[in-house]
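A.B. asks: Here is my input, please return the structure:
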Amino acid sequence: MNEYETEHEQEKQDREQAESVFICTANRDFAAYAQEELRRLFGSVKSSVLSDREVLLVKLNETEEAAARKIADSRPIFLRHIQPVQFEREGENAGELLGEAAAFVLGAGRIGAGVKAALQVRKSADAGGESAPQLKEWLEELLRASEAEFVSAGADWIVSVYLTASGIYAGISRPEDNLSDWSGGAVRFRREEGQLSRAKFKLLEAEREFGLDLSAYRAAVDIGAAPGGWTSLLLERGLKVTAVDPAKLHPSLLKLPNLTYIRKNAGEVKFRDNEFDLLVCDMSWSPKLMVQLVTGLLHALAPGGTAIVTIKLMHKKPMALIKEVIASFEDSRLQVQRAKQLFHNREEITLYMIKY
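C.D. replies: The predicted model follows:
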């Protein structure tokens, strides 16, 4: 065997022996599909449930760095968040376990003076004792010796800790390697006084997840707008909004100057060509009917315009449904940029598309 063959064989053995461990999070009712996304990427996946069907401990047959990069590059729909497991201990005393995890973090040498670090502490449903925020305070105190700056956003490193009734898991990673820089991918927004519906959070999260700036658009049409959660956000961003729905919009919106309210079914409305540069739709209709309505109005969306649409996953084969809906939209001159089950989605996903 020559030198090249020897080196190639060693690389092959290294790949075969490589293994990494992650805690993965998804919507509890769709965690099985997140696991399927991992199986399609890695083939063999060993997993066990840590909490409430939505938090999984997963072993992958690649190095941590390679696995995190492959997952991020695949842009999974259902997998919401990952965090590496570089330290693991069994036990029931939370204080002792947290102390050992802190010693691991300090010993890793990644956080120190001048470094911004985010501490993300979660616990399983069956782990009693202190709350996750209390545990986070303990951990921050234990890590004071590092002289790092502890932040909630804009971190250089994320220290992730997950506590169960029987042990603790910890890891240190770059924010971009976790799929989401929010703890567990749980994107939290503060509910505002007078907020019309929680649906507003879905559009706020879509804006953040897809790297959009809603205030950069000029005119939007909101299909199936009532009671007005998405319309209210677009108006707040300064857009001219045409809201279409046979149901009533909230009275607080009706006197706003940038709103045009058409109280009809969207299939009965006629718009001018290229009238809007943003189309949004969040309706509790069957996906096929929603696709028909949206595609029937695409002439009103200018080329290069954006569409943000939710798809209700109404049966037991969501992957096939998503594939069918995306194919229908792409046949209608919409190029899908991202498909994602956001934290604020329930039995649905959100599509971000551009008209070409």
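A.B. asks: going forward, measure contacts and count neighbours with C-alpha atoms only.
C.D. replies: Will do.
A.B. asks: now the helices for the stretch 101-250 of the chain?
C.D. replies: 132-142, 199-209, 229-236 (DSSP state H, counting those that start in this stretch).
A.B. asks: same check, this time on the stretch 251-356 of the chain
C.D. replies: Counting by DSSP H, counting those that start in this stretch, the segments of the stretch 251-356 of the chain that form helices are 287-296, 318-331.
A.B. asks: List the buried residues in the longest one.
C.D. replies: Meaning helix 318-331. 318, 321-322, 325-326, 328-330 (16 or more other CA atoms under 10 Å).
A.B. asks: likewise stretch 96-114?
C.D. replies: Within stretch 96-114, the residues that count as buried by 16+ other CA under 10 Å are 97-98, 100-102, 104-106, 110-112.
A.B. asks: Throw the residues you listed into TSV and include distance to residue 305, thanks.
C.D. replies: What follows is the buried residues of stretch 96-114, written out as TSV (distance: CA to CA, whole Å):
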residue	distance to residue 305
97	52
98	49
100	52
101	48
102	49
104	49
105	46
106	49
110	43
111	43
112	45
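A.B. asks: and which of those is nearest to residue 152?
C.D. replies: Comparing the buried residues of stretch 96-114 against residue 152 with CA to CA places residue 111 closest, at 14.9 Å.
A.B. asks: hang on, that closest one packs against residue 119?
C.D. replies: No. Counting by CA atoms under 8 Å, no contact exists between residue 111 and residue 119, whose distance comes to 11.2 Å.
A.B. asks: on that earlier part again, mind giving me JSON lines with the helices of the stretch 101-250 of the chain and columns for distance to residue 300?
C.D. replies: Shown next, in JSON lines, are those (distance: least, CA to CA, whole Å):
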{"stretch": "helix 132-142", "distance to residue 300": "48"}
{"stretch": "helix 199-209", "distance to residue 300": "21"}
{"stretch": "helix 229-236", "distance to residue 300": "18"}
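A.B. asks: Could you also give me the structure for this next sequence, so I can compare it with the first?
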Amino acid sequence: MNNSTFLITCSDEFQGAAWAELKQIDPRLEKGETLAPGLFLISSLHDEASLAGLVEFGQPIYVRHLFPVQAVIELDESPADLAQLSARAVEQARAEDRQAGDRFSVQARLIEGIPHTYNTFAIKEAIVAALTTTLGLQENIKAPEYVVSVVYAEKKAYLGFSRPEQNLSDWAGGMRHYAKRPEQISRAEFKLLEALEVFNLDLPKTGTVLDLGAAPGGWSRVLLEAGLRVIAVDPAALDPRLYIPGLEHYRGHAEEFLRRAEREDRRFDLICNDMRMDALVAAGLMADFARLLTPAGLALTSLKLPHETKKLKPHTLVLRALTLLKQSYSEVHARQLFHNRQEVMVLLRNPRPSISEKHHNQSVK
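C.D. replies: Take a look at the predicted model:
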């Protein structure tokens, strides 16, 4: 069995939780050097493919990105550095028997707070040029067969080749950036957009969506733009630009709306919740709202978390919230996204039949 080393990226706030869930996936893992907050090395007795498969199957919440470290290149901040990086990338491609025409992309990162002679563009440009001219490989950013990952630390670079799915994210370090648009209402929109990507979700083509805690209306704007009818639930006012056909604003609390919707036997294709509330309260609320979902409907909710202390472990709170949600939904997935701060995002699918049937029977009566 061959040993392997991986570089892990997570939120610095949840580094302890990320390490704990990795140890649960592979109890024999050893933690190595921490290169920066939320960026650390691990070593395994498994080979690269086996460990990557275990992590992918384990569906970690807090690990945003990982890649196998196949080379550690010492750098001296001289013009020779880029040539050395490129040569090592070519050497690794040959070791893996990469053939002319194989599609690849390069993802380069610099550790913040450390002075660097080169930027990420220069690193990527040098490696791409070497792999294409020397081996005839084909750069393809949108559909690569494998990714060349490079993290440039202090006088040292970490390099590795991997399949895109093994990295857990299509973006370097799991850091998904979006361009700010003139019509944007709030940065919370990025959170919803990232959740749709990470969970590989397509919004319904038609239907009615419930947006709980909608104000000022960032999520509602994204949902309206997708052509959906949106009921925004919030006592506070929404951005004036949202008051267009397709939007209904219920100026009240979620619990009040739930009682009203049950009396009217209303169903929704998607229910979203980004309210500022305790994670367990949010889980209880979304468990109740499962009764309003169509059988094929889904829900997205954020779970707001406290900062970790010696006595308070946010991950324990997350596990309790997920346990509660699993009583009402047969499919529950959680991820700590790049655009999440002190929170995690949860996808909820397939409201349990007993929930839907109970709601339907009560409505018929």
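A.B. asks: TM-score of the superposition?
C.D. replies: Here the TM-score for the pair of chains, by TM-score structural alignment, normalised by the length of structure 1, is 0.90; 337 aligned residues with a CA RMSD of 1.7 Å.
A.B. asks: circling back: farthest pair in the buried residues of helix 318-331 of structure 1?
C.D. replies: 318 and 330 (18.1 Å).
A.B. asks: for the buried residues of helix 318-331 of structure 1, which one is nearest residue 77 of structure 1?
C.D. replies: Residue 77 of structure 1 has its nearest neighbour among these in residue 322, at 9.9 Å by CA to CA.
A.B. asks: Now check structure 2 for the residue matching the closest one.
C.D. replies: For residue 322 of structure 1, the aligned position in structure 2 is occupied by residue 318, per TM-score structural alignment.
A.B. asks: What's the local residue count around the closest residue in space to its match that isn't next to it in sequence?
C.D. replies: Closest residue to residue 318 of structure 2 apart from its sequence neighbours, by CA to CA, 6 or more residues apart in numbering: residue 279 at 7.1 Å. A total of 24 residues lie near residue 279 of structure 2 under the criterion other CA atoms under 10 Å.
A.B. asks: now the one 3 residues further on
C.D. replies: Other residues near residue 282 of structure 2 come to 21 when the count uses other CA under 10 Å.
A.B. asks: how far off helix 287-296 does the top strand by length along structure 1 point, in degrees?
C.D. replies: Determined from DSSP state E, the single longest strand within structure 1 is strand 301-312. Strand 301-312 of structure 1 runs at 170 degrees relative to helix 287-296, counting by axes from the mean of the first three to the mean of the last three CA atoms, to 10 degrees.
A.B. asks: And strand 301-312 of structure 1 against structure 2, how far off on average?
C.D. replies: After superposition onto structure 2, strand 301-312 of structure 1 sits on average 1.0 Å from its aligned residues (mean CA distance after the TM-score superposition for structure 1).
A.B. asks: Return the distance of that strand from the chain's centre.
C.D. replies: 19 Å (CA atoms, centre = their mean, to the nearest Å).
A.B. asks: Pull out the buried residues from that strand.
C.D. replies: For strand 301-312 of structure 1, burial by neighbour count (16+ other CA under 10 Å) applies to 301-303, 305-312.
A.B. asks: State the distance from residue 237 of structure 1 to residue 171 of structure 1.
C.D. replies: Remark: distance between residue 237 of structure 1 and residue 171 of structure 1 (CA to CA, to the nearest Å) = 38 Å.
A.B. asks: Compare neighbour counts for those two and give me the winner.
C.D. replies: A side-by-side neighbour count of residue 237 of structure 1 and residue 171, using other CA under 10 Å, places residue 171 first with 22 against 15.
A.B. asks: For that one, give me its contacts.
C.D. replies: Going by CA atoms under 8 Å, 6 or more residues apart in numbering, residue 171 of structure 1 touches 83-87, 105, 159-161.
A.B. asks: That one -> structure 2?
C.D. replies: Under TM-score structural alignment, residue 171 of structure 1 pairs with residue 160 in structure 2.
A.B. asks: ok, now residue 268 of structure 1?
C.D. replies: In structure 2, the residue paired with residue 268 of structure 1 according to TM-score structural alignment is residue 256.
A.B. asks: One more: residue 132 of structure 1?
C.D. replies: Residue 132 of structure 1 maps onto residue 120 in structure 2, by TM-score structural alignment.
A.B. asks: Distance check, the closest residue to its match other than its chain neighbours against residue 12 of structure 2.
C.D. replies: Excluding the flanking residues, the one nearest residue 120 of structure 2 by CA to CA, 6+ apart is residue 108, at 5.4 Å. Going from residue 108 of structure 2 to residue 12 of structure 2 by CA to CA gives 20 Å.
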